[in-house]
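Q: Give me coordinates for this.
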Amino acid sequence: MKLNFIKTAIISIFFSSSLAVSAGQIYVDAGSGSDTNAGLAADSPLKTIQKAVDLSEPGDTVNIAPGVYAERPIIRRGGTESSPITIKADKVERGRVILSSADQSIRQGKIKWKLEDSDLQLYSIPLDHNPARVLYSGTDLMPYPSLDCLKHFYLLEQCPGPRHGFFYVAGEHKLYVRLHHDSGKYGPSDPGRQLMCVAPASAPGYNGEKITLPEHANLTIDIKGQAHLVIDGLTFETPGAAGVLTWSSKVTVRNCWFDGCRFGVFGGGEHDKLPSEVIVENCFYHNYPAFDDVAELITTYKDTEVMTKYPIFWWHRKGRFNDSEVMKNYETGIAGGVGKDWQLRYNLVRNAFEGLSTWGNSWSENLRVYGNVFEKIVDNALETENHSRNMRIYDNVFHNVFEPISWQPLDGEPWPGPVYVYRNLFYADFDIQQLWPWRPACFKLGASERNWTKEHMGKCPEEQIKTPISKRFVMVPYPGFLVFNNTVIMPYANLFNNPQPIEGPSIRDLVNFRFFNNILVTHSFHKRDYFTGSLIEFYNNIAVNATNSRQTEIAAGLDGQVLPDLGAVKLADPSKADFRLLPGSPAIGKGTAEIDRSDSSKDIGAIPDGKSWPELPAGPQPR
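A: I've put the predicted structure just below:
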């Protein structure tokens, strides 16, 4: 009896200890910690995040003190549905807890920069690889295709480029940089007086998309199946490819910053084995100053021969007039390798080339993109191609985006869809609208000839019209590409851009695209005044477009309204981005609920009568 009592007591103590540890706090401090410490108290922290995650159990929280952590942790231990593991900064603040893959000798100033040319302010430093990205005090440097190009700030064929950049000379094992001379905007042109973050080499692949190894990311999650893991409040800095690489499902990344990251969060694996149920929320992704560089270039060369000699010369970060062997382009975004049931919500994507690209979204399923703010985007905020299925885009703000939404598959069938775009605000400031040398569009819709060059599409030359799989029609999977209850105030832009033939023997029509209950205020319907909308369906829209009455009537559609100007829509104050409906607005009660019965409103536009646009908690939020 006594022996049984002792055994029971021992078992009780064991389980009590286990429970205490499994719901414990683990502390990390790169400055004062040691991996020989227990790490269970703030005054005896571990030194590395790697040691902390190796010790963590379901329910644990890893608390990270301020500092720069020059490590690439690999997380191999996960939590459970009821007891996730949380890895968090002690406070949500940019640059407070930095997970950096930058060359630390350069970052810490241990290696000095050499002034090579005082007139050009050209500097060099020893380096053994071509870096994926280079930042100076958070400012992204343009990768140039040669040293001579960097010296003259032009790209291939002498196309002008941004006035700051870098180039790596492999034969010399040297990195050359030129910083912007406008010290008032970006600080001194001497890199020795800047915080220089030089990334590792890019991941392999044509566009650096083969992101498979821990050295390609700041942090890797390598747990079989579901991780039940939360990453909170970290700043990810200059990895080779991604801030977070996850091979695991059930991961949440929140309140994080992605500085010098090609992708924010990337799912690893083949397209049929990508991780699922990943949430990216309240994060900040950027390529600063990608948009500002474009604005500066266009302002400088808008009315010169550069315009005709170098079409779309401002797409330098897309790779135009550059060398793909030297630079992996910026068609990336806040997420990549998106699998099933991902959510991108309440993020801020600003001053970037793209928000979510086909390189990251090709095989998503049931992706939800909502509550985000996309601002100052050079190309597309969201690309729904190549094969995404059941993607929903709602309650977002698209502000000063060149072409916010793209449906432009490049890989053939299966065509992306269905896609739902609803309750979003699209608008642009007057000065930004006037910036573009040619008119942007709100929606880029079309399938180019490139799709039929693919093996499974017949491997046909682009000019071939008679093909095994017809080129005549492109149909979105049922119920289609549905655009409804959005407010579009882009009076300088076209409604559509169609990257496919719209006339002649190779004409291609779009099937199962439906626009209803939208406020559409644009300069024109399409850049071609004879375009009649293909087979796109329009119902119950309010259309304001003074340049082509026929196209305006088409955009309004059955039971829609053509209005003479923005004032006739009766919105509260569009000049201040207040798009509430005023009493007596023709948008009130004039929509249809017959097409989408769950998410549509009978009030036309994104904001129903009597409601206001919610203040979106976009970007990192204090705890």
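Q: Please make it C-alpha for all contacts and neighbour counts, starting now.
A: Fine.
Q: what ranges do the helices span in the stretch 151-300 of the chain?
A: 183-186, 290-301 (DSSP state H, counting those that start in this stretch).
Q: so what's the residue nearest to residue 502 when sequence neighbours are not counted up against?
A: Excluding the flanking residues, the one nearest residue 502 by C-alpha to C-alpha, 6 or more residues apart in numbering is residue 508, at 6.0 Å. Contacts for residue 508 (C-alpha atoms under 8 Å, 6 or more residues apart in numbering) come out as 471, 472, 473, 474, 500, 501, 502.
Q: mind running it again at 10 Å?
A: Neighbouring residues of residue 508 by C-alpha atoms under 10 Å, 6 or more residues apart in numbering: 446-449, 470-474, 500-502, 534-535.
Q: cool, and residue 56?
A: Counted by C-alpha under 10 Å, 6+ apart, residue 56 has contacts 21-26, 62, 75-79, 85-87.
Q: quick one more, to check against the first:
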Amino acid sequence: MKHQKLTALAITFLTVFSLNVRSATWHADAAKGRDTNPGTTRAAAFATLQRAIDAAQPGDTVVAYPGIYYEHITIRRGGTASAPIRIMADRVERDRVIISGAQRNIREKRIAWELVDPDLGLYRVPFDYRPTRVLANRADLLAYPTLADLRAFRFIADDYLGHKHGFAYDPETKHLYVRLRSDGRYGPTDPNADAVTLSVSPPTGAGRFGVEPTKRPDNYNLALRFSGPAHIVIDGFTFETPGIAGIYTTASDLTIRNNWFYGCRIGIAAPRADIPEACSKPHANRVLVEHNYFTQFPAFTDIEDITPAEAADQRTRPEWRHKIVHWQRKGTRPHPNQTVGYPYGYEVGAIRGAADGWEIRNNHFYDMFEALSGGAIGHSANANIHHNRFERICDNAIETEPRARNLRIHHNLVIDTFEPFSWQPQAAVPLPGPIFVYDNIILQTPRTQAMLAANTGASFKLGIKDDDWQQDRMGDIPPDAAPAPGGFWAAHNTVFTPSGRLLTLLNPPQRRLRDFYFINNIFLAHTLAPRAGDSGIVFDGNIAGFQGAFPSVLAVTTIPALASTAAGPHGRTLPNITENTEGLRLPLDESNAFAPFTPDSALAKVGIDLAALTKAAAIAPPGQLPIRSTPGAAKFDIIVGPQPRADN
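A: Below is the predicted model of the structure:
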């Protein structure tokens, strides 16, 4: 027995020792390397990241040097918890190390664009397919479905306004056409100019929404195609124009840090459990997504360019869907032809397929149509989304539908976002819950407040529309209730949206929300909701102030009464939301929203305590929900986007 123990110890020692000895650094240099090199030094670097990654063993590091890596990388094995594999750019710097799915001949100007129409600035090149995305100096050009649409800068079949730039593919002549902005905002109007870089992506993916993998390797810039723990860190890259996603993983225990995502339909993707063809596939659990930058620029900026005259003209159209002027990139319902089309739409968001235990923190989501859609978080369990900056988002920052479970959303800064948080189940039971939304700050800048061409949404979009209600799929839930299992808890948030609503209520009036609690918040908005009546939400301990209401609402109630409803029994109402009132520093912006009260403000103590909440709530308040006497978000620090490493 003693001999066996000694042998076991010796084997363990030798195993650990051998791992330490084998730990190595592999080098890739797209500009100067060769895949026939040993790859063990920069001077003898591989040419491709694929070759370096293939060589890496647990505990190894892969370093990529400046250049553009036109690769579709596949990772088939990982590290271990004690010996992870680190795949990193040599320095954290945008565009220093690019992994690109772009057509190389076009990006490197090996072929010339033909000027077709000088008056329109319309150019074309021979091409074999409709690409998913086209970037011009990192500006994401609008995808028009036909050449006629591109010529008109309008979605003709949908009778819907477009934007002043874009691309289209003509399958009859097999040409790709582009029109760049005539004002030169993103560079010269001629795509042949040296100052313009055109990045044209591969085709879109499979499935109704074009997000399911095909057999093409160019679906992704980098794919982890194995199951189980990966123990891999991906750090410091710029991902550009894949067919579907910058990073795809079926593996778990992955860290994605300090990256930029441009021209990616999805930044980070994993199989979704609700897709029939993915049900039997492994799912990615315990993924850490931190300090990344996601963008679909200029999705929001384009909306700012819509003039009041253009918006007014659009709103003369007969259908309600025409009157919403920011859905050019939506690509899904309700337009008959879906504007850009389902397989090319932007509503899929920055992430897709979060499963169990994802943590999404310290990221910057900037100028996007959608940030974290239902496809991202809606099938997750135990996800933790915190200390992110959501900025200039056309639609939603975070969607909890169809069935996110035990979701925490806290300490995020949300700026100029149409409808930040959504609870809109569209499928069947189980419904999303419990959901914890606390210590977030939601702001609207003066520029967006004055943006008459854009619609104003609500901070919380809640409910189940009649179109989405199917009693045979709702189990024992009665048709007059929309319950959040375990509760939807919104506590200690600070909301300042002078041109927005607090609530969008999707339920018909007879279907009340159940187990929704809005506690100890600061709510300063244009109005409460589009209709009067009891929504079913429990409000208490809030500071609330509104400055307007819909005419149909004012026919049955008053603005002070709306504020009183949102404040709750122990809360306080404010008569003015833009001037300093009772020690609240108004108007709120980034300079004061993190500490909105003056030292002597009486408003700082109007929140209810846990005992009062427990008495008011129909279900027990969860322990992880912070309840303080001071309404609004607690002060927090927020550092987002890629950060320099200590070894830079």
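Q: Please state their TM-score.
A: TM-score of the superposed chains, computed with TM-score structural alignment, normalised by the length of the first structure, equals 0.91; 592 aligned residues with a C-alpha RMSD of 2.2 Å.
Q: if I look at the residue nearest to residue 502 of the first structure, how far off is residue 475 of the first structure?
A: 11 Å (C-alpha to C-alpha, to the nearest Å).
Q: whereabouts in the second structure does the longest strand along the first structure align?
A: For the first structure, the longest strand by residue count, based on DSSP state E, is strand 487-497. Mapped onto the second structure using TM-score structural alignment, strand 487-497 of the first structure spans residues 494-504.
Q: Relative to the first structure, what is the average displacement of the matching stretch?
A: Between stretch 494-504 of the second structure and the corresponding residues of the first structure, superposition yields a mean separation of 0.9 Å, by mean C-alpha distance after the TM-score superposition for the first structure.
Q: Confirm for me that residue 26 of the second structure is in contact with residue 63.
A: Yes - assessed by C-alpha atoms under 10 Å, residue 26 of the second structure is found in contact with residue 63 at 6.2 Å.
Q: overlap in contacts of these two?
A: 41, 42, 45, 49, 52, 53, 87.
Q: so, if you compare the residues you listed, which one comes nearest to residue 217 of the second structure?
A: Using C-alpha to C-alpha, residue 49 is the member of those that sits closest to residue 217 of the second structure, with 15.1 Å.
Q: What lines up with residue 203 of the second structure in the first structure?
A: So residue 203 of the second structure corresponds to residue 201, using TM-score structural alignment.
Q: In the stretch 451-600 of the first structure, what residue spans correspond to strands?
A: 473-475, 481-484, 487-497, 509-511, 513-516, 519-524, 537-539, 542-544, 561-562, 571-573, 578-581 (DSSP state E, counting those that start in this stretch).
Q: re the thing from before, quick one: which of the contacts of residue 56 of the first structure is most hemmed in?
A: In terms of neighbours by other C-alpha atoms under 10 Å, the contacts of residue 56 of the first structure top out with residue 78 at 30 neighbours.
Q: so who does the closest residue to it other than its chain neighbours touch?
A: Leaving aside its chain neighbours, residue 78 of the first structure sits nearest to residue 227 (4.6 Å; criterion: C-alpha to C-alpha, 6+ apart). Contacts for residue 227 of the first structure were tallied using C-alpha under 10 Å, 6+ apart; they are 58, 75-81, 84-85, 221, 246-252, 278.
Q: hang on, the earlier thing: neighbour count for the contacts of residue 508 of the first structure - can I get that in JSON lines?
A: Converted to JSON lines, the contacts of residue 508 of the first structure look like this (neighbours: other C-alpha atoms under 10 Å):
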{"residue": "446", "neighbour count": "22"}
{"residue": "447", "neighbour count": "25"}
{"residue": "448", "neighbour count": "19"}
{"residue": "449", "neighbour count": "22"}
{"residue": "470", "neighbour count": "12"}
{"residue": "471", "neighbour count": "19"}
{"residue": "472", "neighbour count": "15"}
{"residue": "473", "neighbour count": "15"}
{"residue": "474", "neighbour count": "16"}
{"residue": "500", "neighbour count": "18"}
{"residue": "501", "neighbour count": "16"}
{"residue": "502", "neighbour count": "19"}
{"residue": "534", "neighbour count": "16"}
{"residue": "535", "neighbour count": "14"}
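Q: right, and the pair among these with maximum separation?
A: 449 and 535 (18.8 Å).
Q: quick one: buried residues of the helix with the most length in the first structure?
A: Under DSSP state H, the helix in the first structure containing the largest number of residues is helix 2-22. Under the neighbour-count criterion of 16 or more other C-alpha atoms under 10 Å, helix 2-22 of the first structure has 21, 22 buried.
Q: Give me the mean deviation of the helix or strand following that helix from the second structure.
A: Once the chain leaves helix 2-22 of the first structure, the next helix or strand it forms, by DSSP states H and E, is strand 25-28. Strand 25-28 of the first structure, aligned to the second structure and superposed, deviates on average by 0.7 Å (mean C-alpha distance after the TM-score superposition for the first structure).
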